[in-house]
Every structure is written in C-alpha cells, then in structure tokens.
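Chemist: Here is my input, please return the structure:
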Amino acid sequence: MNRLKKILKGKTTALFLVLLVFAYLNNSSHFAKARSGEPLLLAHRGLAQTFVMEGIANDTCTAERIYEPEHPYLENTIPAMEAAFEAGADIVELDIRPTKDGQFAVFHDWTLDCRTNAKGEPKLYTMAELKQFDIGYGYTADRGKTFPFRGKGIGGMPSLDEVLARFPAQSLLIHIKSNDPKEGEQLAQALAKLPEDRRNRLTVYGGDEPIASVKTHMPDIRVMSKATMKSCLLPYIAVGWTGYIPSACERTQLHIPEKIGPWLWGWPDRFLNRMDGADTRVIVVGGDGSEFSSGFDRAEDLARLPTHFTGGIWTNRIDRIAPVYHK
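Modeler: From the prediction side, this is the model:
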C-alpha cells in the first residue's frame, strides 16, 4: 500500500511539473512570436490641459487645479483633437453628453458648473445654447488668481456629429459618461447612419447598461465596459494559461492598468498576440486602475512599460509621448 502511495505521489508530482513547464513555455514572451511596429497611441480627450491627480474624487473640479498651461488647447474640442492627430495620435478619446434637443455634446463633466460660465447639466440645454457658453471660463493654475482661458472658449463645445464629420477617417474612442441605457440606444441610432468602414474605426465605452444597449442595437461595433472586461478577463485568468481565448474576448477593447498587466497569462507579447488574433485592442493605462485618467504623460513614464511594448498606450500628453516613437 505504501509503495502504491509513493507511485501515485510520484506520478502526481511528475504531472504537476509537466503542467508547470507547459504553462511556462506556453505563456513566456521569450518564446512568443516576435512583434514589430510601434505602440498604438491613444490621446485622452485630445491634447488637453493636465492637472494635479492627487486626491481627485468624482465631484472634483479639475479645471481649478491645472498645471501652468504649456499649450492653448482645451479638452474635447476639435482643435485639441486636430492637435492630437497632428502630433501622432492613432486614436482620440472623447466624452459625450446628451442635449435637450436630442444631440450629443462633446463634454466631460456631469454639469457645466466647473469649466463654463453656465450652470446645470448639458441635457438642460440645446446644442445651440451650449455653443454660447465659454468652456474655458473656469480654468485656473493659481487657485483663481488668473484664468488663462476665460473668454477664449465661447463656441468651443462641439457636437458629436461635428466631430465625426471633421474626422471621417480617424479612429475615435467615444465615452458615454453615464449608466443610462437610453443614451446607449440614442448613440447606436446615430452611429447606425454611418457607413460600415467608418463604424469599424469607432469604439464605444462607458457604463454597463448603455454599452449593453449599444451592443444590442449594433453588434458589429467594438465596445467596452466593466462588464465586458470582466466577462473576458476572469475566464482568461482561470484558463488562459492553456492558450484558450474566451469568446467574450473577441472584438472588444481592454484597458489594462500597468500594475495588473504582469499578472495576465502571457504578458506582454503572448497576451498581445492572442488578443490580436481575437481582433481585440489592448490599451495600457497608468497605475493600478484606481486613479482617474492616469496615463503615460512624460517620456520617462514609458520606462515603466515592458521593453519594446507594442500594445496601446493611454496618454494625456500626446505632444510629449508621440515624439518618442515618431522621430
């Protein structure tokens, strides 16, 4: 009996070692198919004013804590997006809010109070009324002593239709800033009017409910939400060591915090190769995912990425990051 136990124990140990070696060989980037090319650069809100990140909450007015301006652009405006693409962005991210007259305004905040000279939610106004407000009104780098953009942002808030018309061939990441499924349905109806090749260059992300609504009405469009991320990554973490790609990982987008990436099977090259095979885009964001809008905003930040990283990179300062790759 003892001999049988020893034999079984030995076989179990041998099997474990075989699986361990298999998992290593099947997930080590050293044995992955070589990747080439440059990273995909995603410009968050175009080329925008950056701000102090410490202590930010959902209701923090970030316009009141910007750094001393180094450029004249304001987030979510057409000039900011033009500057981002000209600097070398592959994708520009933008935020949308519904308006009183059934359009989408390109604007980040829940209310107009922080950045503009108006009050209340954008949905209380028509698009024409929103264009009368000064979107640079509230920006200050010295706690209200000076307002460098006041008076310069009148008419600067674009509609989503204007952005789509201005950038007909560029890739855009559209952010629904709520969890209202009706907004997802409204956006799907608007995007359905576009030709297929244009829709293929768009990705929509946001709350679980509006994104589920978008996907229901437009199953061909790339989407992302916390729910889609979990449905992909949780089973991948469980069985991805075998090389299996869950169906939920197909044709979607993943925003991976830099500190989480190394815990994913095959990170970085095998993981990226697997997601490429599933037509899924991988974007690395800064930190552990707990900070708002954290990205790679200085050239030295890129040292935190794996060597020769070729996935997507989230940045708030495309003007600093793109020159590193586009010399």
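Chemist: all contacts plus neighbour counts: C-alpha atoms, from now on.
Modeler: Will do.
Chemist: Do you have the helices of the chain handy? List them.
Modeler: Here the chain has its helices, by DSSP state H, at 2-27, 78-87, 127-130, 160-166, 181-191, 196-199, 208-217, 226-239, 269-277, 318-325.
Chemist: I'd like the structure of this one too, to check against the first:
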Amino acid sequence: MLRLTRFLLIPLLLIGAVVLLLALTSKPASTPAVLDDLGQHPLVIAHRGGAGLWPENTLFAFERAAALGVDMLEMDLHLSRDARLVVIHDDTLERTTNGQGPVAQFNLAELQALDAGYQWTADGGQSYPYRGQGTRIATLEEVFQRLPLMPKVLDLKVPDVGMEAVLCEMLAAYDQLDRVIVGSFHERSLQRFRQLCPEVATSAGPISVRLLLALNWLGLSDVLSPSYSALQIPPQHSGLTLATPRLVRNAQTRGLHVQLWTINEQPEMRRLLEMGANGLITDYPDRALQLFGRSTQLGALPTD
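Modeler: Predicted coordinates for the structure are as follows:
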C-alpha cells in the first residue's frame, strides 16, 4: 500500500511543481496600440461593416459604419487569382454578388466588374435596393486608402496561399501596423503571420481558444502566457456555452480583450456587457450604439 501511495504521489507532485512554475513565470498579454487608443469603454465592432444594414464587406458599408460612429470595422480577406487582397467573406461569389464560382479563380478586374450589392435584402427578398448602384468588391488597399485611421479587425479566410506575407507587407506600406487586429480560423496561417509581423496584434486561433477553455475549466488560467491580444468567440458554439463570467474574468486577467460575435439583439448585448465583455461584433452596430447611449445618426461621409 505504501509503495502504491508513493507511485501515485510522485507524479502528482511533479505535475504540481510544473503548474506552479508555469504560474510563476507566466505573463499576461500587453495591450496593443490599436486597443489602447480606443480607451476603456466597450467597443462596437461592425461585423463585415454592418451586414444587416448594407451590403457586407464593401466600401459603402465601411464608410457608413465609420460615419455612424463605430469603434472598429471587421472584414474578411481572400486572394484574387492575381494575388490581390480582396474583401469578401465566402470562398465563392454566389451569396453576395451576381457572379458565380470561387473567388480565387478570378483576377481583380473580373471581381470588381461584379455587383457586390446584388443579393442584399432587408425584407427576405421582396426588394434588392442596392442592385445596380455600382457597389463593388473592395480591395484591402482601397479600404486603407479611404479609411486610414479607422481601427480594423482582419480575418484571413484562406490558409496556405501566401496571404500572410502579402498582408504583412501591405500593413507596413500603409502605416496600418498599429491599427489592426488580425485573426483566422486557420491556426497555421495565424502562426505564420505572427512570425512575419510580430508587432501586429492578433486574436486567438482555434487551438488557442480550446486551450484557454480547457485551462479555465481546470482552474489553471494563471499558467497561460498568451501570444495574442484579443479573444474573439461566440457566446455559444455547438450547443456549448463558451462565454461565461468566469471565462471573461480569467481571460481579462491574462490581459485579453474579450470580443463576442455575432451579437445582433439588444437583450443579448446587454447581458454580455453585464458579464464584462470588452466589445460586441455585430451586424447591427446602430443597435449597440443605441444601447450605449451613443449617437446613431450618420455623420459626414467622405467624398470621392
């Protein structure tokens, strides 16, 4: 019996020593300039520029969301056939444009000949108010040129196509290194981007999110030294509740800015803010601004 006790006790002591060492040497993430400049108030982040209000991921949407007074713009990136970064969510064109086929099979000129407002409707398909209005698929370069000072969340949608290097070079060229948070569901692409652009803020990739959730469940969040600055997650996923008061509190203790998506109804917005969320990523930024008591009137729009 004594021998069995020793057999079990020694591994437990070793595990305890490792956990203690990790806790003593762990460091929280530091707040990047893009978030530090926005202050301490909860952020309103326009998902795809405000997909519930106007055609998503377009200059039209981004300019109007900025004029509305949102804190950040969220957008999705693909590469065209001629290696230009274009702002569109889906791998294919059908859902948002009058085109068909994979985005990657078309060059920029072909993509920008399409109508990016063609499929947008607010009434279930009874009307399509943005058809034929000249709304195009935007390049990231155009976004940087038109909205250079606006903080942005950039989502890499396609892995292993060299997008990381193209983006890093463009961020430096347009003085955007301190104005973006870069995220992706593709862990390897996110790691590659961090290697190329270590000075740019990033959000947690899927493996990092799982690790944080596991450590939170085990009560071991203090051992985490995040390589990222933001935790961007949905409140629920696959029937599981991800965003809990404990998770939000522990993530913030590790220096993370907790931004929850995609939050479109005011009761849910209010609940998550009371939980302590640092930001709401929403298709309806006007609703979040209204909840915060901020203006929901469009300000002066830039002129061409």
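Chemist: Report the TM-score for the pair.
Modeler: The TM-score (TM-score structural alignment, normalised by the length of structure 2) is 0.72; 249 aligned residues with a CA RMSD of 2.6 Å.
Chemist: and of the helices of structure 1, who's closest to R251 of structure 1?
Modeler: Proximity to R251 of structure 1 (CA to CA) singles out helix 269-277 among those, at 8.6 Å.
Chemist: What are the buried residues along that closest one?
Modeler: Across helix 269-277 of structure 1, burial judged by 16 or more other CA atoms under 10 Å covers D269, R270, F271, L272, N273, R274, M275.
Chemist: try stretch 106-118 of structure 2
Modeler: Here stretch 106-118 of structure 2 shows L108, L111, Q112, L114, D115, A116, G117, Y118 as buried, counting by 16+ other CA under 10 Å.
Chemist: What span of structure 1 is that stretch aligned with?
Modeler: Counting by TM-score structural alignment, stretch 106-118 of structure 2 falls onto residues 125-137 of structure 1.
Chemist: What lies in contact with that stretch?
Modeler: Residues outside stretch 125-137 of structure 1 that contact it (CA atoms under 8 Å, 6 or more residues apart in numbering) are 74, 99-101, 103-105, 115-118, 122, 147, 149-159.
Chemist: Tell me which of those fall in strands.
Modeler: Per DSSP state E, strands hold the following members of these: F104, A105.
Chemist: Buried only: go through the contacts of stretch 125-137 of structure 1 for me.
Modeler: For those, buried by 16+ other CA under 10 Å: 74, 99, 103-105, 115-118, 122, 147, 149-150, 153-154, 156-159.
Chemist: re earlier: next, format the helices of structure 1 as CSV and append distance to Q253 of structure 1.
Modeler: As requested, the helices of structure 1 are arranged in CSV below (distance: least, CA to CA, whole Å):
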stretch, distance to Q253 of structure 1
helix 2-27, 21
helix 78-87, 20
helix 127-130, 30
helix 160-166, 20
helix 181-191, 17
helix 196-199, 15
helix 208-217, 12
helix 226-239, 8
helix 269-277, 9
helix 318-325, 20
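Chemist: Can you say which of those is nearest to F309 of structure 1?
Modeler: Closest among the helices of structure 1, once you apply CA to CA, is helix 269-277, at 7.9 Å.
Chemist: what angle do that closest one and helix 2-27 make?
Modeler: With axes from the mean of the first three to the mean of the last three CA atoms, to 10 degrees applied, the angle from helix 269-277 of structure 1 to helix 2-27 works out at 60 degrees.
Chemist: mind checking how far helix 269-277 of structure 1 is from the chain centre?
Modeler: Relative to its chain's centre, helix 269-277 of structure 1 lies at 18 Å (CA atoms, centre = their mean, to the nearest Å).
Chemist: ditto for stretch 138-148 of structure 1
Modeler: Centre-to-centre, stretch 138-148 of structure 1 and its host chain are 28 Å apart (CA atoms, centre = their mean).
Chemist: tell me which residues of that stretch are tucked away?
Modeler: Of all the residues in stretch 138-148 of structure 1, those buried under the rule 16+ other CA under 10 Å are G138, Y139, T140, A141, F147, P148.
Chemist: buried residues in the top helix by length along structure 2?
Modeler: Criterion DSSP H: the longest helix present in structure 2 is helix 2-25. By neighbour count on 16+ other CA under 10 Å, the buried set for helix 2-25 of structure 2 is L22, A23.
Chemist: What are the contacting residues of that helix?
Modeler: D222, V223, L224.
Chemist: Count the neighbours of K6 of structure 1 for me.
Modeler: 11 (other CA atoms under 10 Å).
Chemist: typo on my end, N2 of structure 1
Modeler: There are 7 residues near N2 of structure 1, going by other CA under 10 Å.
Chemist: which non-adjacent residue is nearest S189 of structure 2?
Modeler: P159 (5.6 Å; CA to CA, 6 or more residues apart in numbering).
Chemist: typed the wrong thing, it's D208 of structure 1
Modeler: That would be S225: by CA to CA, 6+ apart, it lies 5.4 Å from D208 of structure 1.
Chemist: list the contacts for that neighbour?
Modeler: S225 of structure 1 touches Y205, G206, G207, D208, I211, counting by CA under 8 Å, 6+ apart.
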